[in-house]
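Undergrad: Coordinates for the following, if possible.
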Amino acid sequence: MTLSFTKMHAHGDDFIVVDLRGQVDPITSEVARRLGDRHRGIGFNQLAVLLDCDDAAARLRFWNSNGSMLDTCGSATRGVADMLMRETQASSVVLRTNRGLLTCTRVSEQGISVDMGKPLLHWQDIPLAQAMDTHLLPLPGSPTACSMGNPHCTFFVDDLTQVDVAGMGAKTEIDPLFPHKTNVHFVQVIDRRHIRLRIWERGGGIPLGSGSCCCGAVVGGIRRGLLDDTVEVACDGGTVTVQWDGLGSVVLTGAVESIFHGTIVSHFFQA
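TA: You can find the predicted model right below:
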């Protein structure tokens, strides 16, 4: 067996796409982990697998580079949408993830918007270990929490340069408050329409960007009354725009880019 893949990135958040429509899916946790190894594999923040779907163009299954699964990935969803819209010459496409049906729209040659769905704000939906107000968590720094399909914990800081992202991120990710662990964001508000964001990603460490984390960070800032409903988010690897009216779906918009195509050789799938 050999499999073709496409390597892509969105503001530095890199991922690979494997199209398995009409094929058997050979991707396991171990295969995903080996593919994600930046020295012995391909290397990525996430792997997106395209599968057949009756009610959408494709169903997406996501893997982290450590071999764990995740329910949503805003960057890879936009990357797949870009590929499928080019394939069909369409201006929009609907994809199914564990978050449900997500509508993606082309806004420019490289720019893709995705309706990421409504944020989940109740403690049981994130989930947290016990009942509490998710607007203000009982942790040092008083972060806020939500879920965009994956758990997100957002700290607001005065100066990002003074934050130990790796130390605080790793510690918060595995805090007992988060039974499924959590993504961790550190946000410096520039003004009501601009933030600077650094991320500790659950199962991945410090990425250059993350679409779902950008969404979670903006949701937290809007809930705190710090931000307007349209925000430009500057990550280490570039910028995206996040829109949320406080009630409905979160819309993520930004550029995606294909880097190269390749083939995974058959012996890679052998134990």
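Undergrad: C-alpha only now, for contacts and for neighbours.
TA: Fine.
Undergrad: What is the neighbour count of the closest residue to residue 93 other than its chain neighbours?
TA: Nearest non-adjacent residue to residue 93, counting by C-alpha to C-alpha, 6 or more residues apart in numbering: residue 104, 5.4 Å away. Using other C-alpha atoms under 10 Å, residue 104 has 25 other residues around it.
Undergrad: where's residue 104, which helix or strand?
TA: strand 100-106 (DSSP states H and E).
Undergrad: Mind listing what's buried along that strand?
TA: 101-106 (16 or more other C-alpha atoms under 10 Å).
Undergrad: okay, the residues you listed in a markdown table with distance to residue 113 next?
TA: Output for those, formatted as a markdown table (distance: C-alpha to C-alpha, whole Å):
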| residue | distance to residue 113 |
| --- | --- |
| 101 | 14 |
| 102 | 10 |
| 103 | 8 |
| 104 | 6 |
| 105 | 5 |
| 106 | 6 |
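Undergrad: farthest-separated two in those residues?
TA: Across the buried residues of strand 100-106, the longest distance by C-alpha to C-alpha is 16.7 Å; it joins 101 and 106.
Undergrad: follow-up on the earlier one: heading C-terminal from the strand holding residue 104, find the next helix or strand.
TA: strand 111-115.
Undergrad: I'd like to know which elements the helix or strand following that following strand is packed against.
TA: Going down the chain from strand 111-115, the next helix or strand is strand 144-147, by DSSP H and E. In terms of contacts (3 or more C-alpha pairs under 8 Å, 6 or more residues apart in numbering; DSSP states H and E), strand 144-147 is packed against strand 151-156, helix 211-223.
Undergrad: For stretch 132-140, buried residues please.
TA: 134-135, 137.
Undergrad: typed the wrong thing, it's stretch 168-175
TA: Neighbour counts using 16+ other C-alpha under 10 Å place 169-170, 172-173 of stretch 168-175 among the buried residues.
Undergrad: Show me the residues you listed that map onto helices.
TA: 169-170, 172-173 (DSSP state H).
Undergrad: With distance to residue 144 added, can I get these in a markdown table?
TA: Shown next, in a markdown table, are those (distance: C-alpha to C-alpha, whole Å):
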| residue | distance to residue 144 |
| --- | --- |
| 169 | 14 |
| 170 | 17 |
| 172 | 12 |
| 173 | 14 |
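Undergrad: structure for this one too, so we can compare:
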Amino acid sequence: MLNFTKWHGLGNDFVLMELSPDAIPQEKIAGFVHRVCHRHFGVGGDGLVFVYCDDKGFINMRIFNADGTEPEMCGNAIRCVAKYLYTKGLVKDTSFPIQTKAGIKVPEVIIKDGEVTAVKVDMGEPILESEQIPFKGERGSKVIDQEIQVDGKKILITAVSMGNPHCILFIDERVDQFPVHILGPQLECHRLFPAKTNVEFVEVLDRNRVSVRVWERGVGETLACGTGACAVAVGGSLCGHLDPSVEVNLSGGRLYVEWGSNNHVYMTGPAVEVFQGRCRVERWEVGS
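TA: Next up is the predicted model:
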């Protein structure tokens, strides 16, 4: 039996375990994650988050999507991890580093009347060079309002990495009526994104507010994406649509993102514990 907690950040939900993924045989981890995240036969979630200390004593977070693939980073998940660590007394300071596959991120829990009301995360600097996103463009170039072909049609995209790749479309119609389920998977697997990509569909409301729907790589449409909200703020500023401080309205709720003068992106939003439990796994699925 394994202990877990269930969390969500604006409806983007995760199963969180205090366990290193190295405890699971590499050839079994995708099946293990899929089984735990299955919404009918498992706990259910968009992803499984492993939280553990490495041999140097650093806090690590690794996340796997429900399909068993491992993204580099997840903004909603790191807020949940930060609140989990603080409320469980596993860290004492309100701000502390967490090692991710996208590098060290520094969340800060925001406390009001003795309760954690939100988590602000220094998400680091956005990555704009095409080869680092990665995007198959001219080396060193930026992907800003670039025309590409999708299913025989020309569309404009902007690409940003926040440690994981994002493809951003600014649309001239209501985002709640946009065919996300058609264009989302086409862009996720587009040949120009060799590592696939997350996709954000953005309706600009004014220079400080947007409405966004997210097609998440390896998951499908999700209610929210923290790194996606950060990418939207950066991409919108680069395209001239947005100011550096933006309210991002997602299907699951609201995030606040600021692209600071130091080139760091700061994301603030909630994290909610849903329940705690124990799940039964076969002995072959987890190593000793």
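Undergrad: rewinding a little: not counting the strand holding residue 104 of structure 1 itself, show me its contacts.
TA: If you take C-alpha atoms under 8 Å, 6 or more residues apart in numbering as the criterion, strand 100-106 of structure 1 is touched by 56, 78, 81-82, 91-96, 112-117.
Undergrad: just stretch 191-207 of structure 1 next, same as before
TA: Contacts for stretch 191-207 of structure 1 (C-alpha under 8 Å, 6+ apart): 12-13, 45, 64-66, 68, 160, 165-166, 169-170, 173, 181-190, 208-210, 213-214, 217, 226-236.
Undergrad: Helices of structure 2, residue ranges please.
TA: According to DSSP H, the helices that structure 2 contains are 29-37, 75-87, 180-188, 226-238.
Undergrad: circling back to that earlier point, closest one of the ones in helices among the buried residues of stretch 168-175 of structure 1 to residue 23 of structure 1?
TA: residue 173 (35.5 Å).
Undergrad: Trace that closest one over to structure 2, please.
TA: Aligned counterpart of residue 173 of structure 1 in structure 2: residue 188 (TM-score structural alignment).
Undergrad: What distance do you get for that match to residue 286 of structure 2?
TA: For residue 188 of structure 2, the distance to residue 286 of structure 2 equals 31 Å [C-alpha to C-alpha, to the nearest Å].
Undergrad: circling back: JSON lines for the helices and strands packed on strand 144-147 of structure 1, including distance to residue 4 of structure 1 and mean neighbour count?
TA: Output for these, formatted as JSON lines (distance: least, C-alpha to C-alpha, whole Å; neighbours: other C-alpha atoms under 10 Å):
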{"stretch": "strand 151-156", "distance to residue 4 of structure 1": "31", "mean neighbour count": "25"}
{"stretch": "helix 211-223", "distance to residue 4 of structure 1": "25", "mean neighbour count": "26"}
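Undergrad: right, and those - which one's nearest residue 142 of structure 1?
TA: strand 151-156 (7.1 Å).
Undergrad: Onto which residues of structure 2 does the closest one map?
TA: The aligned range for strand 151-156 of structure 1 is 165-170, by TM-score structural alignment.
Undergrad: after superposition, how close is that stretch to structure 1?
TA: Mean deviation of stretch 165-170 of structure 2 relative to structure 1 after superposition (mean C-alpha distance after the TM-score superposition for structure 1): 0.4 Å.
Undergrad: which residues sit against that stretch?
TA: Taking C-alpha under 8 Å, 6+ apart as the rule, stretch 165-170 of structure 2 contacts 133-134, 156-160, 187, 195-204, 228, 231-232, 235.
Undergrad: still on that earlier bit, just put the helices of structure 2 in TSV and tack on distance to residue 4 of structure 2.
TA: Below are the helices of structure 2 laid out as TSV (distance: least, C-alpha to C-alpha, whole Å):
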stretch	distance to residue 4 of structure 2
helix 29-37	10
helix 75-87	11
helix 180-188	30
helix 226-238	22
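Undergrad: do you know which of these lies nearest residue 5 of structure 2?
TA: Using C-alpha to C-alpha, the helices of structure 2 put helix 75-87 closest to residue 5 of structure 2, at 9.0 Å.
Undergrad: in the closest one, what's buried?
TA: For helix 75-87 of structure 2, using 16+ other C-alpha under 10 Å, the buried residues are 75-86.
Undergrad: go on, stretch 194-214 of structure 2?
TA: Buried, per 16+ other C-alpha under 10 Å, within stretch 194-214 of structure 2: 195-204, 207-214.
Undergrad: Please, where are all the strands along the stretch 151-271 of structure 1?
TA: 151-156, 183-191, 194-200, 230-235, 238-243, 251-255, 257-264 (DSSP state E, counting those that start in this stretch).
Undergrad: Let me have those strands in TSV, extended by distance to residue 8 of structure 1.
TA: Shown next, in TSV, are the strands of the stretch 151-271 of structure 1 (distance: least, C-alpha to C-alpha, whole Å):
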stretch	distance to residue 8 of structure 1
strand 151-156	24
strand 183-191	22
strand 194-200	20
strand 230-235	17
strand 238-243	14
strand 251-255	11
strand 257-264	4
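Undergrad: Could you say which one of these comes nearest to residue 26 of structure 1?
TA: That would be, of those and by C-alpha to C-alpha, strand 257-264, which comes in at 11.7 Å.
Undergrad: list the helices and strands the closest one packs on?
TA: strand 3-10.
Undergrad: From residue 189 of structure 1, how far off is the nearest residue to residue 146 of structure 1 once chain neighbours are set aside?
TA: Ranked by C-alpha to C-alpha, 6+ apart and with sequence neighbours excluded, the top spatial neighbour of residue 146 of structure 1 is residue 121, at 4.9 Å. Note on residue 121 of structure 1: its distance to residue 189 of structure 1, by C-alpha to C-alpha, is 21 Å.
Undergrad: repeat for residue 82 of structure 1
TA: For residue 82 of structure 1, the distance to residue 189 of structure 1 - C-alpha to C-alpha - is 30 Å.
Undergrad: what does residue 75 of structure 1 give?
TA: 22 Å.
Undergrad: so what's residue 241 of structure 2 up against?
TA: Contacts of residue 241 of structure 2 (C-alpha under 8 Å, 6+ apart): 204, 207.
Undergrad: Please pull up the equivalent of it in structure 1.
TA: Aligned partner of residue 241 of structure 2 by TM-score structural alignment: residue 226.
Undergrad: and if you look at residue 250 of structure 2?
TA: In structure 1, residue 250 of structure 2 lands on residue 235 (TM-score structural alignment).
Undergrad: And for residue 110 of structure 2?
TA: Looks like residue 110 of structure 2 aligns to residue 107 there (TM-score structural alignment).
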